Every structure is written in structure tokens, then in C-alpha cells.
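Peer 1: following is a predicted model, sequence given first.
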Amino acid sequence: MWGLFSFLRAECLNKNLYVGTPIVWIPGRWKQWHERGSIGWKIVSRQIQKTIQKIGNKTNKVISWIYRPEQLHCVGLAKEDFTVYECYDEYSLSHIDGTFRPEVEDEENKLLEKADLVFTASHALFESRKKKHSNVHYAPNGVDFKLFNQAALDNLPVANDLKKIPLPRIGFIGNLCGRIDFNLLEKIALHNKKWSVVLMGPVEREVEKDLNSLQQQGNVHYLGYKPREILPQYLKGFDVCILPFKRHGWNEHSNPLKLWEYLSAGKPVVSTPIKEIETLQEVIWLAKDHEEFISALSKALHEVKERQTASGIEIARKHSWDDLTCNMFETVKKCLDEQRT
């Protein structure tokens, strides 16, 4: 039996980068392999270990990199030498309304006990996690600066489907989910019918009705999901970019990835309050309520200075993924070196 499940399907994306998909066929509950020590868990563990032996080097350290408390069951699958937990959001709170989720906090506490190193995407997450772990490091979100900075260049054309939408265009690109304040978006659309509100990205089932209702406004345009490589052509045609998040703990502990893409593109940005970006008020607008948000939009549409745009671009340049990932890997290397001594 074990021979049938010795290796997972591993696709080589680069000379030292593989993506593997475990083969799990067990009658019963499909999540059965999530239970540590179960038959399914052992099968997946064996596949991972055998594949690592096949593609790796015996002298290499095996590192498990975990992103969510719900992945606690993944710890130990590879018989890893080192475990990294990258805490990206405040998972103990609901992303929809910020309510406390004690079961997730319990899972995260167990994960923190097993982790050798913890990275956090925001300072707020860093402050809370350092109370629970002795080796926590701040590792903010970054941006593919070279890609998104194309939107700031004169020779990049605006996407054809966006060209058809009247100016001025107020744009959001990202996951349309329970984090988004659809009441705010509706107020923006109703405030000025000459403003075009443009939304792009995948839609979670939890907000499908909200989006359908919002699109009843004639000046709201949903353009669907677009490949990442062509997003600069859409950012190029936006007059202002927005981060219209609900005000609750999940969002206030976040480090919005889209902010760095917007700034790289040289765009004015209006956002609801987020602790991580409070220091950037020289280059963005923060609004504590709906009325302030609409007022900030009016200012962003008419009062943008070239110096403000240039400053935003330079701040985003410092958040290049190339630089940030190098810093993270250096931290991992240092921790591994200390582990050897």
C-alpha cells in the first residue's frame, strides 16, 4: 500500500522550485488527513518526505513555512528541522465583522508553541505576537515594483474596457469579500453620479448579493478578475485608488498589499483607518467615517501634487519584494546558524 503513495506530484517551476500535490484517496471524510497520526496524515507525510529526499540534498535543512493557524496539522508532515509561521492577518477575528474566534486563537497558540520563528506583516501583529513568542520579526507586505510602476509611465496604454468608462474613475482592485464596506461604496456612487466607481477582482460568495445590489447604480462598474500582468493598464486609467475596508480589528491589524501597488503606480490613495499606514498621511488620505471618505475623494481628485505622487512612488520602491524577501531569508539563515551552535 505504501508504495502506491510514495511520491506526490511535484512540478518543477525553476531549477530549485517545486510545487507538489499530495495524492490522497481514503474513503470517508476528505479532511481525515488533517488529523495528526491518522492514516491519511501518514500517507501525506510519507509522500512529502520521499519527495524531499528525491529532489533535495541530504545536507539541506528542511523548513516548513506555515501561513495560517488552520494549517497547524501541516507541522511535522515533512519531519522538518525548522518551522516558520508567517502571521499575515489577525486570524483570531472574523474578517467580516471582527468578532472574536476563540477556536482559531487556540489553534494559533498551539502553532506559536511549535514555531521556531515568527514573521508578522504589520506592527500591530508584531506587538501582539511578541507577547507570546520569543523570536518574532516584522516583515511587511511588498510589491512587484517594476511591474506596477509601469502605470506611472507615459507610454503605457489604458485597458480598452476601462477606456469606455467615463472620467473621473475611482478604482479598487482586490478580493471582493466581507472585509469590503459596500455601504461606503454605495454612498460614494450616490454622492456624485459623475464619478465612476470601478471594481475589479474575484468575488467571494458572501458578498455576491451586495455587489449585485451595488451594480444597480449606473456609475458602478465591475470589470471582473484580470491577470496580474495587465493590472498596470487598469491602474493607469484610475484617477484615485481606494481601500474601502470596514472598521474592525481584522482590518485595523492588516498591512494592505494593494496600497503598495497603488503607490507604485503613482496614484492618489484614499483609505479607511489602518494602524500600519497612519504614518503615510503625507502621501495618502485616511478617513475615519463615510463623510470624511467622500470629502477625501474630492480632495484627491482635485488637489494631488506631483511631489506627493513622487514621494508615494519612492516609499513603494522601498517595499520591493526583492528586498523584503532577502531580509526574511537572512533572518531565517541567522536563526538556523544560531540553532547549530
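Peer 2: Arrived safely. For clarity, every value in this text was computed on a predicted model and none was experimentally measured.
Peer 1: can we go C-alpha only for contacts and neighbour counts from here?
Peer 2: OK.
Peer 1: and the nearest residue to Gln217 once chain neighbours are set aside, which helix or strand is it part of?
Peer 2: Distance criterion CA to CA, 6 or more residues apart in numbering; nearest residue to Gln217, sequence neighbours excluded, is Ala189 at 6.9 Å. Assigned by DSSP states H and E, Ala189 belongs to helix 182-191.
Peer 1: tell me the first helix or strand C-terminal of that helix.
Peer 2: Downstream of helix 182-191, the next assigned helix or strand under DSSP H and E is strand 196-200.
Peer 1: report the angle between that following strand and helix 182-191.
Peer 2: For strand 196-200 against helix 182-191, the angle by axes from the mean of the first three to the mean of the last three CA atoms, to 10 degrees is 150 degrees.
Peer 1: quick one: list the elements packing against strand 196-200.
Peer 2: Secondary-structure packing of strand 196-200 (3 or more CA pairs under 8 Å, 6 or more residues apart in numbering; DSSP states H and E): strand 169-173, helix 182-191, strand 220-222.
Peer 1: let's see that with 6 Å instead.
Peer 2: Using 3 or more CA pairs under 6 Å, 6 or more residues apart in numbering; DSSP states H and E as the contact test, the elements touching strand 196-200 are strand 169-173, strand 220-222.
Peer 1: got another one to weigh against that:
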Amino acid sequence: MLSDQTFVCLTPERWNGLWRNRHQLLTRFARHNRVLWVEPRPYLSEALHSMRARRLEADHTLAWPRPQHVQDGLFVYRDPLWLPLSGRPPLRQITAWGRGLALRAAVRQIGGGQAPILWLFRPDQGDVIGQCGEQMVIYHAVDEYAAYEMEFQADQAANRPGRVQALEQIILRRADLVLVTSAPLLAAKQAWQPNTHLVPNGVDFAEFAAALAHPQEPAALAAVPHPRLGFVGAINEKVDLRLLSALAAANRAWQIVLVGPVTLRYNLDDLAELRAQPNVHFVGALPVTQVPHAIAACDVCLMPYRINAWTHHISPLKLYEYLAIGRPIVSTAIPAVADMAPLVGMAPDAAAFPGQVELALRQAPDEAAAAARRQFAAGQTWDARVERISDLIVATLTGRPVNEKGD
């Protein structure tokens, strides 16, 4: 296991937000290393709005930024509002210089004598390469971001064709190591960076096993009758809201439980229709410690994804969490579950989804099937993923051949 290194990680979300694979991986690396969790950088419009409204958060003031120690080995850092991202020269160059200066100072403050490892998660973060004197650059792709741009921002994309793809190609060429979470992403990124490797998402199996052994039903679910069809995760543009509305209408006895924040920017009419269904329950985000208990409190777990170029490339975190609890799973026909039968029931289209749910409910008492799901999940732990990434980092730094067993 890699140790005594400093990681500078530009994350797409706040530390105290919905837990994703970044939280799972970086908290584990922080046990033996120093991790600087760099929160999303402010844009000029955001900075101006906050200043005009005088809405400066306690940790995002006009003061010189300092990393906050949140747990052993892990520090959270935010760029100051007065150094925003801007596309306007000369402000762009001035603020970029200032952000680099502040970032290098933050790296020095958390300690460690050697050059850091820079870890990027988004195509628009390439401007940071070279700013902190890093010894290597990791790019970690968990989505096909260009597909999102074309699916939901076609009007902007028409004015800047391939902008996201162009930004990502720059990072792919400059990165020393590229990590991806799905086979379609591996095929897409290896063409630009040969040192690209598949590291799927994982699960904290021990935590989920404990929730199954000692269930504590979240209070938000207590009044919801059974059978419960549960979805855990952000309700965003990946989710097929029309499918869920049709599922709710197919059988009013089925209670659809949605655990997670609503982050939609598009398809708001579909969201309104779903909210109007009497047997659909929007629980909202739960603390990460309650998520295993929420899944255990459901009878069937849902993966109702839309079928498009974006979801073609995903590796749903919830897949491994559902499997760890052992409940039957019903998914739309995304590549991530194409080879998962009989562990996952797959509906070839939206019309077939209710039938798959009926089948899953009939199979719910099958303890042998539940044990098979849990056994599979037991081999997909975050600790194993961290060991794999650690091996890839060491191989990249030393120039030795990579063991391809994980690809």
C-alpha cells in the first residue's frame, strides 16, 4: 500500500455533500498518506453573486485560504472567492496565478517533503496541471462528460462543438495515469492515453453486512408500507423519471422510495409528474451511515436509468451497495449490468420493467439468491480498489510493468 505521499485532489463536490467514490477512495488513502481535498472552484459569476448578496460562508470568506483538518490524513481546502475562474483575460491569468500560489501554500501547510500527486476528476481541471509542482498527474473518469453535454446542453454545444471532449483530450495526453470505472470508458480513453486502467466502483462490505445483521430502519421510511421499491442516489438526469411514474401507476400497492437529493436541471415536467404519484416517496438525502439501513429496509432495489450515451458509460455505485445487502435488483438495460444475470434482473425496455419488479418480489424470499449477491459484493470492496490504484501509481512512478489482473 502506498504511504507517506501527498495527494492534491480536485473533487467535483463538497466534502460534506453526498458521498461518492471520491469519498470512499480518498478517506482510505488518507490513512497512510496526506490528502488535500480541493472543493469545487468558484466561477466569477458565483463569486460576484455571493459578494453582492453578502452571503459568504464561514469557510469561504475573503481571507487567505487555509486547509481544514477534517480527519486523520485528510484536509479540505477551498479557493478564495476573490480568485474565481474566469474566461476573461487578463483576469483569467491573474486569478490562475493566485490560485496556484494559494494551492502550493496549502500543500506546504499539510506537510510532506516530496512533490505531490495531482488527482483530477473533471475535464475542465487541466489548467491546474503544473501549478503545484506535482510528481505525477492522475485523471479519474467516472462519466462520459461529453455525452452529458450533447444530451442536455445541445444549444451551448452547437456554439462550442466538442468543447468538453477537447478539454478532456488535453488532460488525457498530459496525465501520467488514467483511471476509469467502466469498460466503455476504458475503450474510449485508452485511445488517447495507453496507461489507462479499469478500476470499478466498490462497496464498504463490512458496513453493509453490519446493517443487515443489525437493521435500524431510518425514521423517514417508518410510515411507508411494504412492498418498497427503493432507489438510493441522486435524482438527476440519468434517472428515467417517466419510467418511475409508469411503474407507480402499474401497481399502486408498490411504494417507490427515492433516497437522495434532487439535482435535476432539466426534465422538470417529468419530475412534477413523478411527485404527483401517491405511492412515490421522496425521502431526500440521508447521512451516509443510514444508507445501508435504507437499502435493507426495501424489498426490491431499482436502477431505473435512461438509455443514452451518458448512461452507456456509467458504473453505478449503488449496484455494489444493493448487492451487499442482497435484495433483488431490477435495472434498465445499461452495459454495467449486461453480464450480471442472475444477480441483477434486467428489463430490455421500460414496458418490461413492471414485469421484472413482479418477478423480483416473488424471488425476494430466496435466501440462496440473496447470499449469492452478497458473496459477489464481498469481492468488490473499496479496500481492494485502493490497493489496485496504489499498485498502478507505484508502477507509473517506477516505470515497471503493470499487473493487468485488474483490467
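Peer 2: Cool, got the structure. Please read all numbers here as calculations on a predicted model, not as lab measurements.
Peer 1: before we move on, the earlier item: Leu259 of structure 1 is nearest to which of the helices and strands packed on strand 196-200 of structure 1?
Peer 2: strand 169-173 (10.1 Å; CA to CA).
Peer 1: ok, the residue nearest to Gln217 of structure 1 to Asp289 of structure 1 distance?
Peer 2: Distance, Ala189 of structure 1 to Asp289 of structure 1, using CA to CA, to the nearest Å: 16 Å.
Peer 1: what about these two, which has more around it?
Peer 2: Between Ala189 of structure 1 and Asp289, Ala189 has the larger neighbour count (other CA atoms under 10 Å), namely 21 against 13.
Peer 1: residues making contact with the helix holding Ala189 of structure 1?
Peer 2: By CA atoms under 6 Å, 6 or more residues apart in numbering, the residues outside helix 182-191 of structure 1 that reach it are His290.
Peer 1: what is the aligned counterpart of the residue nearest to Gln217 of structure 1 in structure 2?
Peer 2: Counting by TM-score structural alignment, Ala189 of structure 1 lines up with Ala248 in structure 2.
Peer 1: related to what we said a few turns ago, so which of the helices and strands packed on strand 196-200 of structure 1 is nearest Ala152 of structure 1?
Peer 2: Of all those, it is strand 169-173 that lies closest to Ala152 of structure 1, at 15.5 Å by CA to CA.
Peer 1: quick revisit: tell me the angle of the helix holding Ala189 of structure 1 relative to strand 169-173?
Peer 2: With the same axes, to 10 degrees applied, the angle from helix 182-191 of structure 1 to strand 169-173 works out at 160 degrees.
Peer 1: quickly find the element holding the residue mapped onto Leu93 of structure 1 from structure 2.
Peer 2: Under the alignment (TM-score structural alignment), Leu93 of structure 1 maps onto Ala147 of structure 2. Using DSSP H and E, Ala147 of structure 2 maps to helix 145-152.
Peer 1: what do you get for Lys258 of structure 1?
Peer 2: Counting by DSSP H and E, Lys258 of structure 1 is found in helix 257-264.
Peer 1: show me where the stretch 51-200 of structure 1 has helices.
Peer 2: 102-114, 123-129, 145-148, 160-163, 182-191 (DSSP state H, counting those that start in this stretch).
Peer 1: in structure 2, which residues correspond to the helix holding Lys258 of structure 1?
Peer 2: Under the criterion TM-score structural alignment, helix 257-264 of structure 1 matches residues 317-324.
Peer 1: compared with structure 1, how much does the matching stretch deviate?
Peer 2: Its matched residues in structure 1 lie on average 0.7 Å from stretch 317-324 of structure 2 after superposition (mean CA distance after the TM-score superposition for structure 1).
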